[in-house]
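Peer 1: Whatever this is, show me its structure:
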Amino acid sequence: MDGLDCVVIGYNEGDFDDYRAMCERAGPGTPEYQIMRSEHLVVDGRAMPWLDAFSSLRNRENGGNGRYHVGEVFNLAALYLTSHLRRQGLRAEPVSLFSGERDRLADLLAERPAVVAVTTTFYVNILPVAPIVEFVRERSPSSHIVVGGPLVDNLCLSGLNGTVQDLFHAMGADSYIQESQGRRASPSCATPCARVPARPASTT
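Peer 2: Presented below is the predicted three-dimensional model:
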């Protein structure tokens, strides 16, 4: 069997407290702050994401310790891109929730996939991306890491300026795709990247 061509990683919940602190530093008039205000509830004096708040209130009522999380529904971006890559003849595997599937992801990375694609469908900042890139680098240094989707598309709306390049550097991937609908870019990216060694960060 041929080696693994691509692993497609879906969602990373990230750390809400870090996200909140970053948005508060940006200031009340910024889009980041306004989005953050709509993404959480305050329960018992503590700000938390909606699903964590629902979990806390439910557990209070029934005495349980369950937790609602986004991984209960498979990440559709990862599933869709994986299906598309397979139709192109590539061997691809999806990982829906980074924080909940680290062991499975580690097993896939042990196969040294040529490309690891990181989707950014729900992200408004880079905080969830960097831990994924670091995890992949540690376990499969030869894999070419590609970040694409709405986050990259939004960052590049004003052009590839110095601030955007700094953000790309902070994320630490090898390539960035400016295309909100990753399916159209995935064949042209995944196929050549699967055949060449990692190169300095670039955007297409």
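Peer 1: use CA for all of it now, contacts and neighbours both
Peer 2: Fine.
Peer 1: the helices in the chain, which residues?
Peer 2: 16-26, 31-37, 50-62, 76-87, 102-109, 129-139, 150-155, 162-171, 182-193 (DSSP state H).
Peer 1: Save the ones you listed as CSV, and put in mean neighbour count and distance to Ser202 too.
Peer 2: CSV is the format used below for the helices of the chain (neighbours: other Cα atoms under 10 Å; distance: least, Cα to Cα, whole Å):
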stretch, mean neighbour count, distance to Ser202
helix 16-26, 15, 26
helix 31-37, 16, 25
helix 50-62, 15, 35
helix 76-87, 19, 21
helix 102-109, 16, 22
helix 129-139, 18, 15
helix 150-155, 20, 12
helix 162-171, 15, 9
helix 182-193, 17, 12
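Peer 1: wait, which of the ones you listed is closest to Gly10?
Peer 2: helix 76-87 (5.0 Å; Cα to Cα).
Peer 1: helices or strands next to the closest one in the packing?
Peer 2: Applying 3 or more Cα pairs under 8 Å, 6 or more residues apart in numbering; DSSP states H and E, we find helix 76-87 packed against strand 6-11, strand 92-97, helix 182-193.
Peer 1: Mind doing that once more with 10 Å?
Peer 2: Here helix 76-87 touches strand 6-11, strand 92-97, strand 115-119, helix 182-193, going by 3 or more Cα pairs under 10 Å, 6 or more residues apart in numbering; DSSP states H and E.
Peer 1: Among the ones you listed, single out whichever gets nearest to Met171.
Peer 2: Taking Cα to Cα, strand 115-119 is the member of the helices and strands packed on helix 76-87 nearest to Met171, at 10.9 Å.
Peer 1: Mind giving me the packing neighbours of that closest one?
Peer 2: If you count contacts as 3+ Cα pairs under 10 Å, 6+ apart, strand 115-119 packs onto strand 6-11, helix 76-87, strand 92-97, helix 129-139, strand 144-148, helix 150-155, strand 175-177, helix 182-193.
Peer 1: structure for this one too, so we can compare:
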Amino acid sequence: MTKILTTQNAQITTAAVEVKTLTISGKQVTLSVFRQLREEPLLTEDVTLNGVPWGYVNYHPDKCGNHRRHLHVVWQRGADLLRSTVYAPEVAKFQSVWAKLFIEAAIAEGLTKRSAESFGISKIQIWPHWATHPHLAEFSYGGVSFQAAIREDFADAYDNNYVSPYVKEKAVAITGPHGDAGSIAALKLPVAEYLAVWDALTALPHLFIAV
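Peer 2: All right, here's what the predicted structure looks like:
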């Protein structure tokens, strides 16, 4: 039977809430002090940490707006206190040399827009990047979004659905005669590592700073 809420059976309980503040020399960090922390990458290309993360702050000097999901992590390297923006796995656009090798190997093996799922890829987009000349490939694998600069020959093969012998030879130079895109993904693409780091960072304390 559903209980009816009345003044006789209702009660208010107060939960203990722990608020952790970011302090320097015993004083709470203000927005102006937080702005002065240098923004440097916490994650390396192989998804190890460049230092010790303290927690995350729900504030960014440049305003986040509708930016993709992320954390502003405060971290320590030696005697320096720094901040870093770390993106959620599904929107990370994480750059790794293995992402480049994987996607080029997959193209050489016949990757097209229609065959992406057979390579374990859920989303893919390739377009010219005029500032750096190579083409950019963005794709999702295992729940992690990657971004890589790929060579024009491979981008053309993907666009035209035709893999020339020349591109195949270049791919063998990447993977070796017995390698393939699947083995690169399984052994080298840092999917599990990124997911694990994101879980660890989201479990860190939410640090409050003074307005």
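Peer 1: What TM-score do the two superposed chains give?
Peer 2: TM-score of the superposed chains, computed with TM-score structural alignment, normalised by the length of the first structure, equals 0.23; 70 aligned residues with a Cα RMSD of 4.8 Å.
Peer 1: quick revisit: the helices and strands packed on helix 76-87 of the first structure into CSV, with extra columns for distance to Glu32 of the first structure?
Peer 2: Formatted as CSV, these follow (distance: least, Cα to Cα, whole Å):
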stretch, distance to Glu32 of the first structure
strand 6-11, 19
strand 92-97, 23
strand 115-119, 19
helix 182-193, 23
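Peer 1: His144 of the first structure: which of the ones you listed is closest?
Peer 2: Among these, strand 115-119 comes nearest to His144 of the first structure, with 4.7 Å by Cα to Cα.
Peer 1: any chance of the helices of the first structure in JSON lines, plus distance to Glu93 of the first structure?
Peer 2: Listed next are these as JSON lines, based on distance: least, Cα to Cα, whole Å:
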{"stretch": "helix 16-26", "distance to Glu93 of the first structure": "28"}
{"stretch": "helix 31-37", "distance to Glu93 of the first structure": "32"}
{"stretch": "helix 50-62", "distance to Glu93 of the first structure": "27"}
{"stretch": "helix 76-87", "distance to Glu93 of the first structure": "6"}
{"stretch": "helix 102-109", "distance to Glu93 of the first structure": "8"}
{"stretch": "helix 129-139", "distance to Glu93 of the first structure": "14"}
{"stretch": "helix 150-155", "distance to Glu93 of the first structure": "21"}
{"stretch": "helix 162-171", "distance to Glu93 of the first structure": "22"}
{"stretch": "helix 182-193", "distance to Glu93 of the first structure": "13"}
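Peer 1: still on that earlier bit, quick one, which of the helices and strands packed on strand 115-119 of the first structure is nearest to Arg25 of the first structure?
Peer 2: Nearest to Arg25 of the first structure, of all these, is helix 150-155, at 18.5 Å by Cα to Cα.
Peer 1: who does that closest one touch, helix- and strand-wise?
Peer 2: strand 115-119, helix 162-171, strand 175-177.
Peer 1: mind running it again at 6 Å?
Peer 2: Under the contact definition 3 or more Cα pairs under 6 Å, 6 or more residues apart in numbering; DSSP states H and E, helix 150-155 of the first structure sits against no other helix or strand.
Peer 1: doesn't Ile126 of the second structure fall inside a strand?
Peer 2: Yes - judged by DSSP: H, G, I helix; E, B strand; the rest coil, Ile126 of the second structure forms part of a strand.
Peer 1: All the strands of the second structure, residue numbers only.
Peer 2: Remark: strands assigned in the second structure by DSSP state E are 20-21, 23-24, 27-28, 52-56, 70-77, 80-87, 94-95, 121-128, 135-141, 144-150, 207-208.
Peer 1: Now do the helices in the second structure.
Peer 2: Under DSSP H, the second structure gives helices at 31-35, 97-108, 152-160, 165-175, 181-187, 191-202.
Peer 1: Among these, which comes closest to His135 of the second structure?
Peer 2: Among these, helix 152-160 sits nearest to His135 of the second structure (Cα to Cα), with 6.2 Å.
Peer 1: Would you mind getting the angle between that closest one and helix 97-108?
Peer 2: Orientation check (axes from the mean of the first three to the mean of the last three Cα atoms, to 10 degrees): helix 152-160 of the second structure against helix 97-108 gives 50 degrees.
Peer 1: Run the angle between helix 152-160 of the second structure and strand 121-128 for me.
Peer 2: 120 degrees.
Peer 1: Enumerate the positions of helix 152-160 of the second structure that are buried.
Peer 2: In terms of neighbour count (16 or more other Cα atoms under 10 Å), helix 152-160 of the second structure has its buried residues at 153-158.
Peer 1: ok, Ser84 of the second structure touching His70?
Peer 2: No - contact criterion Cα atoms under 6 Å: Ser84 of the second structure and His70 do not qualify, at 10.0 Å.
Peer 1: Highest mean neighbour count out of the strands of the second structure?
Peer 2: Comparing these by mean neighbour count (mean count of other Cα atoms under 10 Å), strand 144-150 comes out on top with a mean of 24.
Peer 1: what packs against that strand?
Peer 2: When contacts are defined as 3+ Cα pairs under 6 Å, 6+ apart, strand 144-150 of the second structure packs onto strand 94-95, strand 135-141.
Peer 1: hmm, try it at 8 Å
Peer 2: In terms of contacts (3+ Cα pairs under 8 Å, 6+ apart), strand 144-150 of the second structure is packed against strand 94-95, helix 97-108, strand 135-141, helix 191-202.
Peer 1: how near is Asp153 of the first structure to Ile132 of the first structure?
Peer 2: To Ile132 of the first structure, Asp153 of the first structure is 19 Å away according to Cα to Cα, to the nearest Å.
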